[in-house]
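Undergrad: next input, structure requested:
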Amino acid sequence: MPRAEWRTVGLDGEAVRGFRGLPEYTFVCPNRGAVREAVLERVRQVSRSGRYEGMFLDRIRYPSPAVDPSRLLACFCSECRRAAQAAGLDLEEARRGIRALAATPQRAQALIQGLLDGTPEGPGVELLNAYLSFRSHSVSQFVRAATEVIRDEGLSVGLDCFSPALTRMVGQDLRALGHCSDWIKIMSYGHTLGPAGLPFELSALADWIVGSEFAGEDEALAWLSRGTRLPLPATRADLCQGGLAPEALAAETRRARSEGACTLWAGIELVDVEGVTRLGRTQIEADLRAFRAAGAEGLVLSWDLWHIPL
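TA: This next block holds a predicted model:
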């Protein structure tokens, strides 16, 4: 488990707990000097080991706030406050403005839209946009520093990134990250009920909207469809059980290319994990055709060979 003092801090001032309490999903703040030193030293050691031709960096992001954006959007630690101040952003003012967006249905809609595509206007939205830009810059700076260490040893660099509809929510700027990597794999997992999976993240947001009584199910899914620019199933149950159509995965691949991702690889979830994902042959073939037609330059069979039926 990462050191407690390194963990990201949410809108509510509490350290953000990892998914199911798992250490591999417990995120640390990229603006903390001690985190930067520890991670870069580890990257340096591995790069110099002589064992590898390249490195693939995963979880280079902030924790997803989808389960409860009013609490889990991060980070607001003391180091982030100092870094934000140096960049001309008052983080406490931003925190208050963002929390106010979760106060009414109209503002909550702006919060969701802002987290996904940054287009809404209104009170608090300008602060939200400034804060999200600060976060993506923080991630990009950290990744750039790591890739410089790796490339100094003559190794290539690949990055694992969220699907484009969700990258803004976790602080990933595909264009900036593309400039400091050799290739990017997008996690456009259309049928995964786990972190990074489109059904998991979007259904969590829908649950929060409906559970907070900001909107009914139909309207909540309409908010999400507008924010992601993706066709979504009619109900949360359909989203969780059937996932997204191949056309949506193709749209995400094209979007990643348009947003400046360098050499782009698509990830397809072939693992068979009960309650998380289990794809049949017909679905796999349809998704593969969609990725190919959308121009993905390669394919990554995700995400754990031990759980992929052969």
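Undergrad: make it CA atoms for all contacts and neighbour counts henceforth
TA: Will do.
Undergrad: show me where the chain has its strands.
TA: For the chain, the strands defined by DSSP state E occupy 54-57, 156-162, 183-187, 263-269, 298-302.
Undergrad: give me the number of residues near the closest residue to residue 40 other than its chain neighbours?
TA: Distances taken as CA to CA, 6 or more residues apart in numbering place residue 146 nearest to residue 40, at 5.9 Å, with adjacent residues excluded. Residues contacting residue 146 under the criterion other CA atoms under 10 Å number 21.
Undergrad: another sequence for comparison is provided below:
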Amino acid sequence: MEEPPSYERLRSLLEPLLCNMNVEKLIMGWSTKVELYQNVIRLAKRYGVEVYLWLPVLSETGLLKPIGRLIDDEGNEVQTFGLKNGENFEFYCPNQKRNAAGFLDIYDEIFSDIPFDGVFLDKIRYCSFSNGKSGVFSCFCPECQKAYAAAGISQEELLVQMKRVRAGDGDYQGSPLGIKSYQAGKYRFANPIWEEFFAYKQRCVYEFLKPISKTFRDKGLKIGMDTFSPFTAYFAGQDIAALSELADFIKPMMYRLTGAPAGMPWECERLLRETLTKPFPEVLSRIPGMENAGGMPFDLEFVKSEIEQLSAVGVPLYPGIEINRIEPIARTTPEYIRETVNALSQTAIQGFTLSWDLMSAPPDNLEEAARLFGRRE
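TA: Predicted structure coming up:
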């Protein structure tokens, strides 16, 4: 975990925004300094703002508790993708019971006495292609091998097809995993074993989160969830419609300009790089439903169509958009923020989540956010 800023530093940034912006919720985490949370909660309550504890669920808890890692199709532990200190994109298997137990123990031991309004559950997934092919071609731990058999999925066929993708054989030369089409957040493949595999992973994540969600509900806490955009969520085990049954709101990450995990351009490029022997971007334009995907920043019309797919989920949507600026990962500007907000405001959303974090947002971006989301009396 990174050393958190002082309360005085946080207050100097937060209070002007709370005074001037129409803020509903504040997401904060996951330092272990209890007093810092208590001070921020007292400040937020003066402005009628709810405070949610940010918690990584299937990642990063290994810093504090024993965990069970993901095992790939070649029998190796899936490697960590390191972005910055305290956020290592190391993922754990949802079928290993100790991973749920360890996560809840962390909450009980450190955070349970702090008066949060809710919890915000992040890293509720398997790896994406950011962790390479191995990240997606997982998990094959003993528990998962039993689960494949129980689900009626041919592990032998799955391993054969994964080996063919690694070799770039046949159908896999010109289309990622042999994708035939993309519609309503779901893909169709030349070989249906992939549809079985990804549907299975989505069930595993949902079943993992169901008792965790109930635990927090029983404590009187609201629940927010962080998800990928649908086109990437599919590969990481996130059925957003199903997950919305467990949440009070969903934050799909619509990071159009981010060259790092969860960034739409990054995840799109990694999909191509890891599944094709030659990562040529124009391949997407030949897949029905993916014609407009891609670009830097990511195509706005495709982003809007992704949000429209989620409009029937039944809980409020607060898409995440970047206001941070981290060179060279996220070169955000006030103009970019304005363009994104104006376009996505035309969709069926209830608001925006200003991401990734306040500490990395420069003054000009914060000023633009204050202008766009000024407090309405």
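Undergrad: which position in structure 2 pairs with the residue nearest to residue 40 of structure 1?
TA: With TM-score structural alignment as the matching criterion, the partner of residue 146 of structure 1 in structure 2 is residue 212.
Undergrad: most distant residue from the centre of structure 1?
TA: residue 50 (31.0 Å; CA atoms, centre = their mean).
Undergrad: pick the most deeply packed of the strands of structure 1.
TA: strand 183-187 (a mean of 25; mean count of other CA atoms under 10 Å).
Undergrad: how much does that strand stray from structure 2?
TA: Comparison of strand 183-187 of structure 1 with structure 2 after fitting gives an average deviation of 0.4 Å (mean CA distance after the TM-score superposition for structure 1).
Undergrad: just tell me the aligned range of that strand in structure 2.
TA: By TM-score structural alignment, strand 183-187 of structure 1 lines up with residues 249-253 in structure 2.
Undergrad: stretch 55-63 of structure 1 too?
TA: Residue span in structure 2 matched to stretch 55-63 of structure 1, by TM-score structural alignment: 119-127.
Undergrad: what about the matching stretch, distance to the chain center?
TA: Centroid displacement of stretch 119-127 of structure 2 relative to its chain, using CA atoms, centre = their mean, to the nearest Å, is 6 Å.
Undergrad: show me where structure 2 has helices.
TA: 7-20, 34-45, 97-106, 132-136, 142-151, 155-167, 193-218, 230-233, 240-244, 264-275, 300-309, 334-344, 363-372 (DSSP state H).
Undergrad: so which bits of the longest one are buried?
TA: Along helix 193-218 of structure 2, these residues count as buried under the neighbour rule (16 or more other CA atoms under 10 Å): 193-195, 197-206, 208-209, 212-213, 216-217.
Undergrad: so what touches the match of stretch 55-63 of structure 1?
TA: Here stretch 119-127 of structure 2 makes contact (CA atoms under 8 Å, 6 or more residues apart in numbering) with 27, 52-59, 89, 91-93, 135-136, 201, 205, 209, 216, 221-227, 236-238.
Undergrad: how about the nearest residue to the most centrally placed residue in structure 2, chain neighbours excluded?
TA: Centroid check for structure 2 by CA atoms, centre = their mean gives residue 227 as the closest residue, at 3.7 Å. Closest residue to residue 227 of structure 2 apart from its sequence neighbours, by CA to CA, 6+ apart: residue 252 at 4.8 Å.
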